[in-house]
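Participant: here are the coordinates; sequence isn't available:
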């Protein structure tokens, strides 16, 4: 269909609202209020990256949390539906993994035939029209995924996941799911008459699942480039009669040039002819929204457009509901988009003191749908497995050797030495790579591991290690160890000597890629630029941030071979670390990293997680840098011995600010 975008300035908060509590009146969206006899308002609503967060409850902290939960998002779905004459609800993936309820259902409950997963039970009560797959749908294996998705009362679509090798023509690929569905919806126009519009939904998953979940997908699946798949299937949707084509893209927004099998391809997907609107996800961000999207060509984070087409990314864990409102006009037998708005509506806000304030309550039907599994998950996560002699926390994991990362490395090393004891690699020195998963950032000021001394329960282990990764080991050289650390050092901005209060952390570098390698000692020289970009491409060949790298008290032999124990994500090429890929893997464990930590704590009975300060920053006299952490970090400030830190006041969005004296 042709699209005539005739935008008019609309102040969303002044014109939109929910159901007024005092009068029970509904303030209609202006498209519904002003639609002419040949026009109709269509509202499309998105949830994305729910990650099994049905309840507004943080299982790791074992307490309620007002920033999350499909039960909260569901409450605003009702009022938002009431604002429009015609509406549809979709989900954009990452449903099945991400909190202990997901692990409980996969590993303890087992999903027997006829069982319906709690997140699917909740979604069935909300009347979804269609969904697509996220990368985390594959974490527990294909069989589990199909069993769970089979319980949904709505279809799932994915145009770039095949059962085997790719065909020369994408339309001949043997796909696991339908590439698209066309929904024939009766919609009311401005005069109250009904007529039919055909809305096509096409779905996409990041091609990188073949790296991230190779253990579950190798030999059973392949992925095609997102844009390539779209260019093949969108014309077919038009030929089948779709008036409007909506892309469900579990893929973020990246302003760099198109590349083959791009992970965050939504910007370039929007440029595909025939696509009318985009729902995105995967990055756990909000679009339209500020800051994160500045400077990206063809992206308008105010209007909410990519290449001029309405686009939404609705946060994560149910934090927002994505809305795309279309004003349609009938021209003969077809529909044309003549206006649109885009918005990500939150379920909470922060008051002047930065305290989280819930904007909505729970939807009773959703809570009831998952109540039994919620209670079973609570019992599961509260099971003790041992004790810790000291607190486990990650407040300073990005600036100093850290107890929460240390215990992961201790467990991994303990495990791999047993596994390789009777192999050809038994005499090679063992190193361990681990990263802080909960280190604030987009997760917010409370998103840190914080386990007090005393009993350690399963919820604490899951808090230490968020993902159901499995243990793998690679054999690499000392030089490759150094480059691994050079890549990790991309966590930090370059700091010129003598600078006062430079910004320390690179906000675009995820904490789960900040690997600390235990078994060697080293310093990070912040005065040098990063050697690699986030994609592992060399950008400063001569840079050497990693200084004084030593093994066994001596400068590391760059030709010596080492076993490095890590996880399947990293060993398979996840994070694009230089020269770290599946061809280096010498051991693939049947055990998850979390299970190994549980077994280690159980055997040790009482663990000592004290950090050994094997890494620090190279001194830069007269230089300081600042970073943010959670407010509770202040109580642990005196415990950090390897670097000099001091309180630097209040940060943004509920964070506290700290100063690193270099």
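Facilitator: Nice, thanks for sending it over. Please read all numbers here as calculations on a predicted model, not as lab measurements. Numbering: from 1, shown residues only.
Participant: drop to CA atoms for contacts and neighbour counts, all remaining ones
Facilitator: OK.
Participant: would you list every one of the strands in the stretch 501-650 of the chain?
Facilitator: 502-503, 516-518, 521-524, 546-551, 554-555, 561-567, 585-592, 606-607, 615-617, 624-629, 644-650 (DSSP state E, counting those that start in this stretch).
Participant: Dump those into TSV; add distance to residue 495 as well.
Facilitator: Supplementary listing: those in TSV, determined by distance: least, Cα to Cα, whole Å:
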stretch	distance to residue 495
strand 502-503	6
strand 516-518	20
strand 521-524	11
strand 546-551	15
strand 554-555	26
strand 561-567	30
strand 585-592	35
strand 606-607	37
strand 615-617	12
strand 624-629	8
strand 644-650	16
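Participant: Of all the ones you listed, which one is nearest residue 126?
Facilitator: Using Cα to Cα as the measure, strand 585-592 is the one of the strands of the stretch 501-650 of the chain that comes nearest residue 126, at 33.9 Å.
Participant: distance between the closest one and the chain's centre?
Facilitator: Strand 585-592 sits 24 Å away from the centroid of its parent chain (Cα atoms, centre = their mean, to the nearest Å).
Participant: and the comparison structure, right after this:
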């Protein structure tokens, strides 16, 4: 037995030697061969694992990590040297994440899916911080890959996440640097008090200088848009500053803006994708035997053509969480804090949102509607404030006629915001209203339609209750709020009021824009969504109420040409005037109107 055991031991050693020799030879061979590295990047998935809209209980046709899984599997079958990275805003955004699993301990369906897909890194986005530091720590413990943020630290100077990771494929070393949007404190206030965020450009350069002699390629995964969102002067929150300071990087994945980007700037591939897993960015980089880049390309792949991965959907925990979310909406499961969605808890007598007069132009942002009046009425009732402000987060948000469940409420109020009551003066309230009205373009003589400033997302447009006012779009930004009345009298600059506003707007606008001096004097113990649910439960059937306390002026809505122009848009013969108004003078010049 001893002799036989010794022989087995010798054979095992010989096999190991042969194996390591083969591996060594393979590694040596790889270093002498040209190699193509494919980097796949996702961004702003916002919790969409399944490819499902929980608000209306329907499958989607072009979104979700399940479709991404199918595409990634296909690329890996064709290309051996694949790296998969994520650019943040990954674990927030739907009922499954926000109402159930972001508030629980233990496993998380998004992290389970990411582990299944074999991600090589994830950069923290701003929405990762919506639920506080504990969720960040939990994600780091659940992930089978490094979570990155090179521009975020704690107050004692220690890093709160890894600044970079190095991944090797076929002997090629690829450095991956993660950068978080430095505006997180604007949006999450006290939730991020333990962190310090640095400008993305200088932070990136610091890490590039550390790793550039250790790697063959540098990929930057930055949760910012191409251009600064707030800091136009110094570009601390824009990807163009990264490119300016770090021209040697090979690829840059951007995000946050939910827009498609595919270009080459200098020698750097730059890519960005739309949200919810609708697109995947692909970088292909070929290196010669001296590890010099000989060719490179960037493309953005639409996920509409890919079937969802059944392997991912059938994973027991993911399948369970998907069904549990649907059951929560129908009333069969309680949330993490012990509350229930209530199943069907009310009815709407009719549709609360009016039909769009012009195709593609959201009527809910052009006039007062029952949806906004409901939200503001609930905020006023719960806060005891004099004035309330709220936004229509989606152009299509509505309470349709019929049964109301939690998905309906999520559809009109998708964020887990709490409500603040803030002391303001009349002058401060007007300044806030002017900030909101900057979401419109200025109307020019001859304009027949209203249009929106493409640089100002619709979710930044707040509508106000408790005051009466007009928005004169013939005037420039900062001078549009006219005939502002409170309780039937002109609002004076010195008038003292209280304002109901959500925690996000308080941080990102009232404080970040220095619109209001006072701090909040009250915060709700529950979310605004919970308040809306409670109101509808108490009333049973709800009826639309519109007080028409505001309207737009300064645009020629009475022109004899307007009906004809609206008809041309609705027939698809004229472009939807979302970002540029239709003007009678220009239409005549173009020969469209006689």
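Facilitator: All right, it came through fine. What you see is a predicted model; the values in this text were computed from it and never measured.
Participant: As TSV, the strands of the stretch 501-650 of the first structure with mean neighbour count and distance to residue 306 of the first structure would be great.
Facilitator: As requested, these are exported to TSV (neighbours: other Cα atoms under 10 Å; distance: least, Cα to Cα, whole Å):
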stretch	mean neighbour count	distance to residue 306 of the first structure
strand 502-503	18	30
strand 516-518	25	37
strand 521-524	20	39
strand 546-551	19	39
strand 554-555	13	50
strand 561-567	25	35
strand 585-592	16	39
strand 606-607	19	51
strand 615-617	20	41
strand 624-629	22	31
strand 644-650	15	35
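Participant: helix/strand/coil for residue 271 of the second structure?
Facilitator: In terms of secondary structure, residue 271 of the second structure is strand; the call rests on DSSP: H, G, I helix; E, B strand; the rest coil.
Participant: how about it, what's its match in the first structure?
Facilitator: With TM-score structural alignment as the criterion, the equivalent of residue 271 of the second structure in the first structure is residue 312.
Participant: check contacts around that match.
Facilitator: 278-280, 286-288, 304-305, 322-324, 342-344 (Cα atoms under 8 Å, 6 or more residues apart in numbering).
Participant: Strands along the stretch 301-450 of the second structure, start to end?
Facilitator: If you assign secondary structure with DSSP E, counting those that start in this stretch, the strands in the stretch 301-450 of the second structure sit at 346-348, 387-391, 402-404, 418-425.
Participant: Reformat the ones you listed as TSV; add distance to residue 445 of the second structure and mean neighbour count.
Facilitator: Compiled in TSV, these are given as follows (distance: least, Cα to Cα, whole Å; neighbours: other Cα atoms under 10 Å):
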stretch	distance to residue 445 of the second structure	mean neighbour count
strand 346-348	41	19
strand 387-391	29	24
strand 402-404	43	17
strand 418-425	34	23
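Participant: what would these look like in CSV with distance to residue 135 of the second structure?
Facilitator: Compiled in CSV, the strands of the stretch 301-450 of the second structure are given as follows (distance: least, Cα to Cα, whole Å):
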stretch, distance to residue 135 of the second structure
strand 346-348, 33
strand 387-391, 27
strand 402-404, 31
strand 418-425, 18
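Participant: closest to residue 194 of the second structure out of the ones you listed?
Facilitator: Using Cα to Cα as the measure, strand 418-425 is the one of the strands of the stretch 301-450 of the second structure that comes nearest residue 194 of the second structure, at 20.4 Å.
Participant: And the closest one against the first structure, how far off on average?
Facilitator: Strand 418-425 of the second structure, aligned to the first structure and superposed, deviates on average by 1.4 Å (mean Cα distance after the TM-score superposition for the first structure).
Participant: list the helices and strands that strand packs on?
Facilitator: helix 370-383, strand 496-502, helix 503-505, strand 522-527 (3 or more Cα pairs under 8 Å, 6 or more residues apart in numbering; DSSP states H and E).
Participant: hang on, the earlier thing: in helices only, show me the contacts of residue 312 of the first structure.
Facilitator: Among the contacts of residue 312 of the first structure, the subset assigned to helices under DSSP state H is empty.
Participant: Please enumerate the strands of the stretch 51-200 of the second structure.
Facilitator: According to DSSP E, counting those that start in this stretch, the strands that the stretch 51-200 of the second structure contains are 52-53, 58-59, 82-86, 121-123, 147-148, 152-154, 164-169, 172-179, 195-197.
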